[in-house]
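[1] Below is the sequence, then the predicted model.
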Amino acid sequence: MAKSYKNTTKNELYKADTVINRKDAKLVLANFLWVIFALVVGGFAGALQTFVRSGYFELPFNIGYYQILTLHGVILALVLTFFFIVGFQTAVVSRAMGSLTDGERKSGWIGFWLMTIGTLMAAVMIATNQASVLYTFYAPLKAHGIFYVGLTLVIVGTWFATGAQTKRYFRWKKENPGQKTPAIAYFAVINNVMWYVCNIGIATSALTQLIPWSFGLIDTVNVKLTRTLFWYFGHALVYFWLLPAYMVWYSILPKIIGVKGFSDKLARLSFVLFLFFSIPVGIHHQLVEPGIDAFWKGLQVVLTFMVIVPSLITAFSLFASFETFGRKNGATGLFDWFKKLPWNDSRFVLQFVGMLFFVPGGIGGIINASGQMNQVVHNTMWVVGHFHITVGTPVVLTYFAAMMFLLPHLVGGRMTKLTNSLGLWLAYTWALGMGIMSFAMHMAGIKGAPRRSTFSEYGGHEVAQEWISYQLLQAIGGSFLLIAIIIAFFAFFLSLRTPKTDVVEEFPIARFMDDGDAPLKWVENWRLLIIITIFLVVIAYTVPISQIFTENIPGSPGFKAW
């Protein structure tokens, strides 16, 4: 149901507990405009990569392949995601807890402008081919110092923006002592706390190593240290992208289909487990690298597998909601509920398609994190395919599912049949393109096709001939994805231009079946949660980092055979 604006003046709208304050809405919209810009630019760069790899297309104007690879990665993995997360979580706390104060909103705007300035600085360096570093902050590749400073400003900007959200959360707790906090706002703060802790790694690497090195202030960097600090940050970064999607799945999707969420307690437990186990696992990205003792690699593999637990909790909870909906609508057989789901509602379909891709993505993640199997696929196109079906589909499609109702809500309008239809076309076109492309990437990886390569250096080598058909499939999939991006562009701006109405599109937030239960006090004992998180980080990283400087391990600075 949408909230009626009748008998409510524009200046009083913030008093309605289901309508976002107009000033907060402007901040959210400003962030969302960057999302669609990043999707178009980054998506086009990604499609160009698949065309180049097919062997039938060459980039014009002396544009380098690795230049567009860097553009694609930075603008989609950092710009699109960060601006959406900041905007969405701002909308979440404003909707669930009430309007931000002027000071909190000012902090949000400071964050927005820092992120904007930083993005433009990094963009200039990429455009002038002074930052073709494949993956950011990853020595020994070196970009211009302005690139690193720009991306550092982007991250600092997120601190200001998420800090405003976190402050609003604790202000609500102070104003409502003893009450259970709204689950969706709790999820946002868990994501923020995880973000602050994991940023210690990238901040240390950037400020003490990469920025001084890129400006010539120091001659060398400790490559092993920078990589380890990067992955201390880098794996949690993936969950920083994913947890907003989980917020939508837990707290919004049940309301969209007209049922209660399965369990508030299980949902909060899953987010706590993500907080604990998303950070002390980065070394599983370095399983084939020397300089880190095998015991610590093995320990972090075990900790990585712990993340499977909250993922399974999430899958169980979601499908319990789906089955509840089906039974409510007359389903009787074991799987009859599946047919009853609202397949004509783009807000549901976009999320459901993303979830389906997350299943093989999770299986691939288990393979990537397993020592011996990782050696088969490490640094091959398999990893690229895995990344696209774990982040490039669940995250992007769920973000757009949220914007399908958020955009008209923010501008005071309603979803239309046209925008809903465009959302459905986006879901199915994206699924087709990503299905083709990711399948080809996985198969090429199994055949040994290298990651981050045009394959041109392999020439007529007979091994490379096995990759050709998969390269063409990648280009076909990339073409469908480009069409999907065009659809997303029109859906976005048509949602902004929806006619103003007295009845505004709802920002749906679900209740849970166990809402009446007393709150679990320990899950909001933030001191306890942070102590456990830091304890796990210390256990996982203290010895491996110290060994980089002190032990005679192959690949470490002190290894005498090198």
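    Cool, got the structure. No experiment lies behind these values; they were computed from the predicted model shown.
[2] hey, let's count contacts and neighbours off CA atoms from now on
    Fine.
[3] The stretch 251-400 of the chain: helices as residue ranges?
    Secondary structure of the stretch 251-400 of the chain, counting by DSSP state H, counting those that start in this stretch: helices at 253-257, 264-277, 294-306, 308-328, 336-340, 346-368, 371-377, 381-390, 394-411.
[4] In addition, the following structure is provided for comparison:
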Amino acid sequence: METTLINRKDAKLSLAHLYVGFIAVLLGGIAGLLQTFVRSGAITLPAGIGYYQLLTAHGVLLALVFTTYFIIGFLYSGISKTTGTLAEGPRKLGWAGYYVMTTGTVITTIMILTNDASVLYTFYAPLQASPWFYIGLALVVIGSWISGAGMFRQYRNWKKANPGQLSPLFSFMAVMTMLLWLIATLGVAATVVLQLIPWSFGWVDTINVLLSRTLFWYFGHPLVYFWLLPAYICWYVIIPKIIGGKIFSDSLARLSFVLFLLFSIPVGFHHQLLESGVSHTWKFIQVTLTFMVIVPSLMTAFSLFATFELSGRQKGARGLFGWVKKLPWKDARFFAPFMGMLIFIPAGAGGIINASNQLNQVIHNTLWVTGHFHLTVATSVALTFFGIAYWLIPHLTGRTLTKKINLLANIQTIIWVVGMAMMSGAMHTVGLLGAPRRTAYTTYGDYPDALGWIPYEVAMAVGGSFLFIGILVLIYIVVHLSFFAPKGVEAYPIGEVADQAERTPTILENWKLWIGVCIALILFAYTIPIMEIIENAPPGSPGFRLW
């Protein structure tokens, strides 16, 4: 296994992102734990802390800050590993993006902690936050664009130095991930800069609320795939090396990422199925496009399990499922991501329900949706990211993953799975009973049917407690691997393509083609609906604060 460390300067850039991400995990985890205790009636918040203040902090810190920082840090490390040491220009862009993002993150966090931005993770208008909250969010987005530009530049440098060659699979996937992010965040940047900031400063009296929600969900759904694609990079490229196998198909992996780019952005209306003001025709078209995303997901599942089986057969496995025994179950680098893969099966099934017009009527704006998000980003993605951290951090710090820490990492994974099964399972169940999301109902008098929900609220609190214990164990592992683990060389596992795999068609690297198709789909799906939203906009309604 390749054990050469990446450039020390590149490692520092990646580590800076990872550390901010894990600080966000700790702070967001505290907010989440307190939320579950409030909902179960176990505690009353002291010092004037509001439930929705915690809810906003939990969502922003974990779903936005942790994921964005971790992803950028991980992708920069992989690009450095597969295309060579970062050139001075891309590295400077990486640091510039980091500082802009961090400035925005600090501003946003302060606004949440001072209760000037308790507008939830979706910050829907007409809820209104301090203008500095929106400015902070804008800086985070702009900083991420700068970081993405650094990756694009490094990739372009490699292509120029290696004309006619197929780019490294990791780098191709990293560029595709950041391209998806860049196109998707244009929507949230537009609503924040053009609508919410002027409105919150009082420069305009009203805004088009439906337009702001539409622009948010233009971004909100591909955000899910911005979370997922780096996990897929791990599953496609890293895991085969860890299990001693090879990548089943390079072309299948690239094609799946192309399809994710094409079909994950022009589908935001499936989050707005119950909103008036958008015609049923356009909702139907975007729901149809949403279901197209199932195709690359099934391609990924096929490719992964083909990799597992071929690796097992090479090691002497017999029978239909004999290869399962050959997988390295005691290796935390494999075990944590694999549990993420496994849980993505019910998570994906829940996503199909969410996107279905008829079934969505049952679970829309209930805790079912919250439970679904906790299976996708908080389990499938989070466990994969944790598994990456267990080898990436010691690789970057020049230390090793010891047997004791590996065992502790496996225990952390089990704690996380048990806690999430309890909490997310309760959320799904109580959502089917009609429990609304984004609320703090805790006592019998808050809602007529609350009596039947109390056991589920307790299950959420117990599950949340398990998850917080898992976070504490995770933070201990991160600190140990960063500063106290034995010095050494931890491998950066990059898989090789199987010898029998078909040659990858060059059209899969035709960026002009796929970007053009993506833009065409977006224009088709959004141009007429947005024109109708603007033309048919009501006079407007004034914003109000949640507290």
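    That came through fine. Predicted model, so just to flag it, every value in this text is computed and none were measured.
[5] In TSV: the helices of the stretch 251-400 of the first structure, plus mean neighbour count and distance to V463 of the first structure.
    Shown next, in TSV, are the helices of the stretch 251-400 of the first structure (neighbours: other CA atoms under 10 Å; distance: least, CA to CA, whole Å):
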stretch	mean neighbour count	distance to V463 of the first structure
helix 253-257	22	46
helix 264-277	21	39
helix 294-306	18	32
helix 308-328	18	36
helix 336-340	15	44
helix 346-368	21	23
helix 371-377	16	16
helix 381-390	23	15
helix 394-411	25	33
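[6] Out of those helices, the one nearest I548 of the first structure is which?
    Closest approach to I548 of the first structure among those (CA to CA): helix 294-306, 12.4 Å.
[7] so where is stretch 306-313 of the second structure in the first structure?
    On the basis of TM-score structural alignment, stretch 306-313 of the second structure is assigned to residues 320-327 in the first structure.
[8] next one: stretch 262-271 of the second structure
    Against the first structure, stretch 262-271 of the second structure falls on residues 276-285 (TM-score structural alignment).
[9] Give the equivalent position in the first structure for A87 of the second structure.
    That one, A87 of the second structure, aligns with T101 by TM-score structural alignment.
[10] Could you check how far that match is from S94 of the first structure?
    Using CA to CA, to the nearest Å, we find T101 of the first structure at a distance of 10 Å from S94 of the first structure.
[11] Need the counterpart of S424 of the second structure in the first structure.
    Looks like S424 of the second structure aligns to S438 there (TM-score structural alignment).
[12] Strands of the first structure, start to end?
    3-4, 503-504 (DSSP state E).
[13] Can you verify my assumption that V52 of the first structure contacts E58?
    Yes: counting by CA atoms under 8 Å, V52 of the first structure touches E58, with 5.9 Å between them.
[14] ok, these two, which is more surrounded?
    V52 (20 against 16; other CA atoms under 10 Å).
[15] which residues does the aligned partner of the more buried one in the second structure contact?
    Under the alignment (TM-score structural alignment), V52 of the first structure maps onto V38 of the second structure. By CA atoms under 8 Å, 6 or more residues apart in numbering, V38 of the second structure lies in contact with T44, L45, Y51, A440, T442.
[16] related to what we said a few turns ago, indicate which one of the helices of the stretch 251-400 of the first structure is closest to V197 of the first structure.
    Judging the helices of the stretch 251-400 of the first structure by CA to CA, what sits closest to V197 of the first structure is helix 264-277, at 9.5 Å.
[17] contact partners of the closest one?
    183, 186-187, 190-191, 193-194, 239, 250, 303-304, 306-307, 309-311, 313-314, 317, 512-515, 520, 523, 529, 532-533, 536.
[18] Of T101 and S94 of the first structure, give the one with the bigger neighbour count.
    S94 (25 against 14).
[19] measure the more buried one to L100 of the first structure for me?
    Counting by CA to CA, the gap from S94 of the first structure to L100 of the first structure is 6 Å.
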